[in-house]
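In: Next come a sequence and a model predicted from it.
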Amino acid sequence: MDLIAFVPTTDLPRAVAFYGSVLGWYVPDIRATIAELTSRGGTFTRYDGMPQDSLGVWTTPPATGSPGSPIPTPTPSP
């Protein structure tokens, strides 16, 4: 996976307050990634009123710009 951005921090509480849940990452297969993380003890939060599939994946219709929208694969600059 290519590194798209690196956000260094020495003050984690301040960084969390600033970025919140804005940061994300690209994975080529979300379902395979969830299965692997779950097999290693990872857990995923489910929210009432938000339609999630059996793995906990929530998406919005494509191209809405909402946080759950599928996005194109990032292309690093030359």
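Out: Looks like it came in fine. Note that the structure is predicted; figures quoted are calculated from it, not measured.
In: Only C-alpha atoms from now on, for both contacts and neighbour counts.
Out: Noted.
In: after the helix or strand hosting residue 18 comes which helix or strand?
Out: Under the criterion DSSP states H and E, the helix or strand holding residue 18 is helix 12-19. Using DSSP H and E, the helix or strand that follows helix 12-19 in sequence is helix 30-39.
In: Which positions in that following helix come out as buried?
Out: residue 34 (16 or more other Cα atoms under 10 Å).
In: what residues does it touch?
Out: 27, 43, 55, 57 (Cα atoms under 8 Å, 6 or more residues apart in numbering).
In: can we see that at 6 Å?
Out: Contacting residues not belonging to helix 30-39 are not present [Cα atoms under 6 Å, 6 or more residues apart in numbering].
In: ok, for residue 15, nearest residue in space, not its chain neighbours?
Out: In this structure, residue 15 finds its nearest non-sequential neighbour in residue 9, 6.6 Å apart by Cα to Cα, 6 or more residues apart in numbering.
In: next, the one to line up against it:
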Amino acid sequence: MLNTSRIIAFVPVSDVDRAMHFYVDVLGLTVTDYTDEYCVLDAAGTCLRLTRVVELPAAEHTIVGWSVANIDVTTAELAARGLGFHRYDGIVQDQHGIWLSPKGDQVAWFSDPDGNTLSVTQFAESPATSMA
């Protein structure tokens, strides 16, 4: 039933304006709608909705990730915009914070201004194939 419907991603934020500037100025997304309560962004055809919440519980996992064609170029561009990447104990990451998974996928994690963990991934295979 929902396999033909487009997904909408929701990200909880404490300050819509601050979050909007991060997602637009640092990540390069485009605003399609905005109020004090929410901001709707276009993420390559996926609707990413930043929604103001009163309490923002810290998620200990990735809440939104992007599939990228070249993780080295992407992380370099994001770093040039002032973004820092997470380092995690127990996993081996290169000098840029990129982890190489056992399947060959490469992943780097970072946070938005509210501490939401986001990621970029370069899949070893096409994303459709890697979902099998």
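Out: Happy to help now that I have it. Owing to the predicted nature of the structure, the values given are computational and were not obtained by experimental measurement.
In: overall similarity of the pair, as a TM-score.
Out: Once superposed, the chains reach a TM-score of 0.59 (TM-score structural alignment, normalised by the length of the first structure), with 69 aligned residues with a Cα RMSD of 3.5 Å.
In: so the residue nearest to residue 15 of the first structure, which of the three states?
Out: At residue 9 of the first structure the chain is in coil, as set by DSSP: H, G, I helix; E, B strand; the rest coil.
In: Near it, how many other residues are there?
Out: Neighbour count of residue 9 of the first structure, defined by other Cα atoms under 10 Å: 10.
In: for residue 61 of the second structure, same thing?
Out: Residue 61 of the second structure: 11 neighbours (other Cα under 10 Å).
In: Check the gap between it and residue 34 of the second structure for me.
Out: Computed with Cα to Cα, to the nearest Å, the distance linking residue 61 of the second structure and residue 34 of the second structure is 27 Å.
In: roughly how far apart are residue 46 of the first structure and residue 57 of the first structure?
Out: 9 Å.
In: same check, this time on residue 32 of the first structure
Out: 12 Å.
In: and what of residue 13 of the first structure?
Out: When residue 13 of the first structure is compared with residue 57 of the first structure (using Cα to Cα), they lie 27 Å apart.
In: Which residue lies nearest the spatial centre of the first structure?
Out: Nearest to the mean C-alpha position of the first structure, by Cα atoms, centre = their mean, lies residue 24 at 4.3 Å.
In: which residues of the first structure does the host helix or strand of residue 18 of the second structure align to?
Out: Element membership for residue 18 of the second structure, per DSSP H and E: helix 16-21. Helix 16-21 of the second structure corresponds to no residues in the first structure, going by TM-score structural alignment.
In: In that helix, which residues are buried?
Out: Quick answer for helix 16-21 of the second structure (16+ other Cα under 10 Å): 16, 17, 19, 20.
In: neighbours around residue 121 of the second structure, how many?
Out: Number of residues near residue 121 of the second structure (other Cα under 10 Å) recorded here: 22.
In: part of a strand, is it?
Out: Yes. Residue 121 of the second structure sits within a strand when classified using three-state DSSP.
In: can you pull the contacts of it?
Out: 67, 68, 106, 107.
In: I'd like the residues you listed as a markdown table, with neighbour count and distance to residue 129 of the second structure appended.
Out: Shown next, in a markdown table, are those (neighbours: other Cα atoms under 10 Å; distance: Cα to Cα, whole Å):
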| residue | neighbour count | distance to residue 129 of the second structure |
| --- | --- | --- |
| 67 | 14 | 13 |
| 68 | 17 | 15 |
| 106 | 21 | 15 |
| 107 | 22 | 17 |
